[in-house]
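Enquirer: would you be able to build a 3D model of this:
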Amino acid sequence: MTHASFRLPRPWRAAAVAAAAALCLASPVAAQSFKLGVVTFLSGPAAESFGVPAGNAAKMMVEQFNKGAAPAPYNKTGFGGMKIEMVMVDEAGGAAKQVQEMRNLYQRENVDAIVGYIGSGDCLAVAPAAEELKKLLVLFDCGTPRIFEDASPKYVFRTASHAAMDNISLTRYLKSRNIKADSFNMINQDYAWGQDSKADFVAAMGVLYPNAKPGADLLPKFGAGQYGTEVSALASRPADLTYSSMWGGDLQAFILQADARGALKDTTLVLSAADHVLPGLLNKVPDGTVLGARGAYGILSARSPLNDWFQGAYQQATGVPPVQASYRVTQALMGLKLAVEKAMAANGGKKPSTEQIADALRGSTWDSPGGQIRMALGGGQQAIQGTAIGRTKYDAAAKRVIAVDIQTFPAECTMPPAGVKSLDWIKAGMQGAKC
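Expert: Sure, this is the predicted structure:
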């Protein structure tokens, strides 16, 4: 059997050749993707109020980026035309497990970068492992200052301020409002975040309230859940302030148990990172609680076109307002997106290498829903940002907690200068702070 040959008419052949040429020209970027690992708590006591909101924001932002639906300068499709493929991993399980999970993301899933990690203990474990692998790691949360104060990584970045900001802004707020603080009790989780936060708060109080006397110093383990012993200790040693850097399910459980026993009635509760537990606690949080959100986020955030867009898009996607974890993962993704696109532009429009992206992210500045982010410390790999502190008030008609008497603090007021360790700077009187 013979086969008849088939040949396109000349005009069609010309059109087909032109179309094929156009496809070839477009294919280097269009055919590529950027594979992104995202790590957050999806199970355990830190999931409901913190890890899941972060994961929801990551999903929403990747979807918005891939549709080209985010506001300028974030409106290019994907990352510079490359579709973002996201792989999300649960942070639960401890530091050793997270190091292995991270290696799997890089070596088996072949992700181009990871944005992740909430627990300070996890960050301290995965950061040196990422550096060893020479892979890009963008920490979006974890507050311990040790990541960049005790090391000088090349491939690890943190796109949010560390915990010194939270505790310095808290004490500055107390002082500016003339809140009585002759004595203070403390309860913090017994791991890097709680220990570092406590040290910063005590040091800042020593500068701004030199005559204040510390009382109870309680360090329950992370995830303890039951705080009967601690509540009894606080009730037996009343103080003007009760300070805590606890967060997630631990903070929710502590406030519920302390409230039930009246242990918070005659003290001003001072919480460094607590906005995310308010939707679940409502009127169980004492009115007048001094509250931080680890940035100008959520109920402490300022109106701006970018923040209005983010809050509206997040609420439409999830049915609830965004909290600090949602903001922090979003600003990380925005910073990474701009860095990838800057690196692509310098690479002739081709997908950039890990080193090229790191060079573009290092020392960069961008606007986020919570304000401007500047990679100003740690050799340009640790962010600084402004923050806000306020006091809580339960709005019975709206059935939600709102923030009142809000005060904002610029980054230069609450973060040390480059090359100076946070605790050393605080103890020396925070010299050079611009408030």
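
Enquirer: please count neighbours and contacts with C-alpha atoms only from this point.
Expert: Will do.

Enquirer: would you agree Ala125 is in contact with Val99?
Expert: Yes. Applying CA atoms under 8 Å as the test, Ala125 and Val99 come out as touching, 6.6 Å apart.

Enquirer: how about the helices in the stretch 51-200 of the chain?
Expert: 52-67, 95-107, 120-133, 146-149, 164-176, 192-208 (DSSP state H, counting those that start in this stretch).

Enquirer: should've said the stretch 201-350 of the chain
Expert: Using DSSP H, counting those that start in this stretch, helices in the stretch 201-350 of the chain cover 228-236, 248-260, 278-281, 305-318, 324-346.

Enquirer: next one: the first one to chain centre, how far?
Expert: If I follow you right, that is helix 228-236. 31 Å (CA atoms, centre = their mean, to the nearest Å).

Enquirer: name the residues that touch it?
Expert: 185, 187, 216, 218, 220, 257-258, 261, 263 (CA atoms under 8 Å, 6 or more residues apart in numbering).

Enquirer: and the helix or strand hosting Trp366, which residues are buried?
Expert: According to DSSP states H and E, Trp366 maps onto strand 365-368. The neighbour-count check on strand 365-368 (16 or more other CA atoms under 10 Å) flags 365, 368 as buried.

Enquirer: gap between it and the chain center?
Expert: 14 Å.

Enquirer: by contact count, what packs against that strand?
Expert: helix 324-346, strand 371-377 (3 or more CA pairs under 8 Å, 6 or more residues apart in numbering; DSSP states H and E).

Enquirer: let me have the ones you listed in JSON lines, extended by distance to Ala235.
Expert: Converted to JSON lines, the helices and strands packed on strand 365-368 look like this (distance: least, CA to CA, whole Å):
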{"stretch": "helix 324-346", "distance to Ala235": "30"}
{"stretch": "strand 371-377", "distance to Ala235": "39"}
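
Enquirer: which stretch among these comes nearest Ala15?
Expert: helix 324-346 (30.4 Å; CA to CA).

Enquirer: toward the C-terminus from the closest one, list the very next helix or strand.
Expert: helix 354-361.

Enquirer: and this one, so I can compare the two:
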Amino acid sequence: MMRKNLTAVLAATLLVGPLAACGSSGGSGSGAGGSGGSVTVGESTSLSGSIANLGQTGLQGLQMAVDDINAKGGLLGKKVKVVSADDNAQPATGAANARSMITKDKAVALFGPVSSAVASAEEQVAEQYKTPIFFHTSNDVSLMTKTFTPYAFQNVPNTTMEPRAVADYLAKKVGSKQITIATFAPDYSFGHDTVDGFLQALKKLHVNYKLVKQEFPPLGASNISSYLSALVSAHPQYVFNAQYGGDLVAFTKQASQFGFFKDTTVIAMYAYAPLDALGSAAPTGAIGFDRAAFWAIKNPEMSKFVTAYKAKYKKYPTEWAILAYASAQEWAYGVKKAGSFDSDKVIKEIPGATVPTIIGDMKIRECDHQAEVPEYVGTISKTASSQYGGLHLYDNIFTAPFNDIALTCDEAKALQQ
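Expert: Reported below is the predicted structural model:
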């Protein structure tokens, strides 16, 4: 297990402003909320391997939020520090990391991870030790339904919301004509749930489609040629791909060698990071979706964050960095409202609250602790953006509203039984 401590420091380049919006402190606090000293939060996430970019940039977003808190004197009079560990995308490792952070590092809150399978394992540890955990990357709908605990909060569009948004976009694009579709997704709960959600949404929207192929390569597989060959042989008009990070970049490069994008429209999580990695090789005309597209979120707080992040890391922020920062704002909001770091007091202040964040006011639904956030969908532009370093971003971006894509509270509660 790789561990490292990230001690928050003050620096002139750090972000100033967004966390000031997080409500009043509600007093000096009691117990762990007393003034002086420091308090620790932890993030066990994927810091190596093909999906490392998600974990690394998420950790950067969390650290920037903590640095901003500390630049304003800390939280309830305490400095906040971050401890982190690599989970290697393994549930057992993630659970061990989370347990160590709580018992040895005395972490009062947890953030992350990338994999939903790891998140499920960490969620059980968080419940055991009554420690709040904030998911800003992993998004399986089961985390807030089948394995729901009052100590867990989900700040990303889940595996019901995300595919519904994409299906809605596709339905508007194809109308009533019949289309052929194939799916491609990592072989674990997130991949299967996302694909199932997409196909169910197509049926609900009465899209006239024929499913011609489904492939489920292992997460992080370096050689996907056999899976890709089977996909090519099926000749689908559209492919819904639930891969992400380095896996999606690898898929795109290998598929391009087959000339796959010439006759097939791929629908995938072409967010900022893979588009940046692909550069001019980005598959223009493909349909991309993003959980927090910084270029589509227009508010002063986001502008400040983007400027500060780029100055610090020489890159634009990924959706993972953005949502990690917003998650830290959510935790800080709960602490200030409770006037304490005590977990049972903090988790009572967040459900039903509307938290000011860099992505805008983020309401946390009381019935399942799901943040009421949108999904962003668009077609990758053939024209490189002069504003954003020549990247091929989205044309005609569609912001799918939460109420159109989320489970109802009744549906969520039924799955919590």
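
Enquirer: deepest-packed of the helices of the stretch 201-350 of structure 1, please.
Expert: Mean neighbours per residue, mean count of other CA atoms under 10 Å, is largest over the helices of the stretch 201-350 of structure 1 for helix 324-346, with a mean of 23.

Enquirer: helices or strands up against that one?
Expert: Using 3+ CA pairs under 8 Å, 6+ apart: helix 324-346 of structure 1 touches helix 52-67, strand 113-116, helix 354-361, strand 365-368.

Enquirer: just give me the residue closest to the centre of structure 2.
Expert: Thr137 (2.9 Å; CA atoms, centre = their mean).

Enquirer: how many neighbours does Arg3 of structure 2 have?
Expert: 12 (other CA atoms under 10 Å).

Enquirer: can you tell me what it aligns to in structure 1?
Expert: Under the alignment (TM-score structural alignment), Arg3 of structure 2 pairs with nothing in structure 1.

Enquirer: how about Arg3 of structure 2, nearest residue that isn't a chain neighbour?
Expert: Nearest non-adjacent residue to Arg3 of structure 2, counting by CA to CA, 6 or more residues apart in numbering: Ala85, 4.5 Å away.

Enquirer: same deal with Ile389 of structure 1?
Expert: Gly292 (5.0 Å).

Enquirer: what's the burial count for the counterpart of Ala383 of structure 1 in structure 2?
Expert: Under the alignment (TM-score structural alignment), Ala383 of structure 1 pairs with Ala371 of structure 2. Neighbour count of Ala371 of structure 2, defined by other CA under 10 Å: 24.

Enquirer: just list the residues touching Ala371 of structure 2, thanks.
Expert: Neighbours of Ala371 of structure 2 in contact, by CA under 8 Å, 6+ apart: 153-157, 362-365.

Enquirer: burial measure for the residue lying closest to it once chain neighbours are set aside, as a count.
Expert: Sequence neighbours aside, Ile364 is the residue nearest to Ala371 of structure 2 in space, at 4.4 Å (criterion: CA to CA, 6+ apart). Look at Ile364 of structure 2: counted by other CA under 10 Å, it has 22 neighbours.

Enquirer: for Ile364 of structure 2, list the residues it contacts.
Expert: Per CA under 8 Å, 6+ apart, neighbours of Ile364 of structure 2: 350-355, 370-372.

Enquirer: then Ala273 of structure 2?
Expert: Contacts of Ala273 of structure 2 (CA under 8 Å, 6+ apart): 53, 245, 318.

Enquirer: and it, what's its match in structure 1?
Expert: Superposed on structure 1 with TM-score structural alignment, Ala273 of structure 2 falls opposite His276.

Enquirer: re earlier: turn the helices of the stretch 201-350 of structure 1 into JSON lines, columns for distance to Glu355 of structure 1.
Expert: JSON lines is the format used below for the helices of the stretch 201-350 of structure 1 (distance: least, CA to CA, whole Å):
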{"stretch": "helix 228-236", "distance to Glu355 of structure 1": "48"}
{"stretch": "helix 248-260", "distance to Glu355 of structure 1": "35"}
{"stretch": "helix 278-281", "distance to Glu355 of structure 1": "41"}
{"stretch": "helix 305-318", "distance to Glu355 of structure 1": "29"}
{"stretch": "helix 324-346", "distance to Glu355 of structure 1": "9"}
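
Enquirer: do you know which of these lies nearest Arg103 of structure 1?
Expert: Here helix 324-346 is closest among the helices of the stretch 201-350 of structure 1 (CA to CA), at 20.3 Å.

Enquirer: kindly calculate the angle that the closest one makes with helix 354-361.
Expert: Calculated by axes from the mean of the first three to the mean of the last three CA atoms, to 10 degrees, helix 324-346 of structure 1 forms an angle of 110 degrees with helix 354-361.

Enquirer: I figured Leu391 of structure 2 hits Lys382, correct?
Expert: No. With contact defined as CA under 8 Å, Leu391 of structure 2 does not reach Lys382; the gap is 9.9 Å.

Enquirer: so between the two, which is more surrounded?
Expert: Per other CA under 10 Å, whichever of Leu391 of structure 2 and Lys382 has more neighbours is Leu391, with 22 against 17.

Enquirer: what residues are up against the corresponding residue of structure 1 for that one?
Expert: Aligning on TM-score structural alignment places Leu391 of structure 2 opposite Arg400 in structure 1. Arg400 of structure 1 makes contact with 278-279, 282-283, 394 under the criterion CA under 8 Å, 6+ apart.

Enquirer: want to throw those into CSV with distance to Phe79 of structure 1?
Expert: Output for the contacts of Arg400 of structure 1, formatted as CSV (distance: CA to CA, whole Å):
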residue, distance to Phe79 of structure 1
Leu278, 34
Pro279, 33
Leu282, 39
Asn283, 43
Tyr394, 41
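
Enquirer: what remains of the residues you listed once you look at structure 2?
Expert: For those, the subset whose aligned partners also touch in structure 2 (both residues aligned by TM-score structural alignment, their matches' CA atoms under 8 Å) is 278-279, 282-283.

Enquirer: I appreciate the help and will end here.
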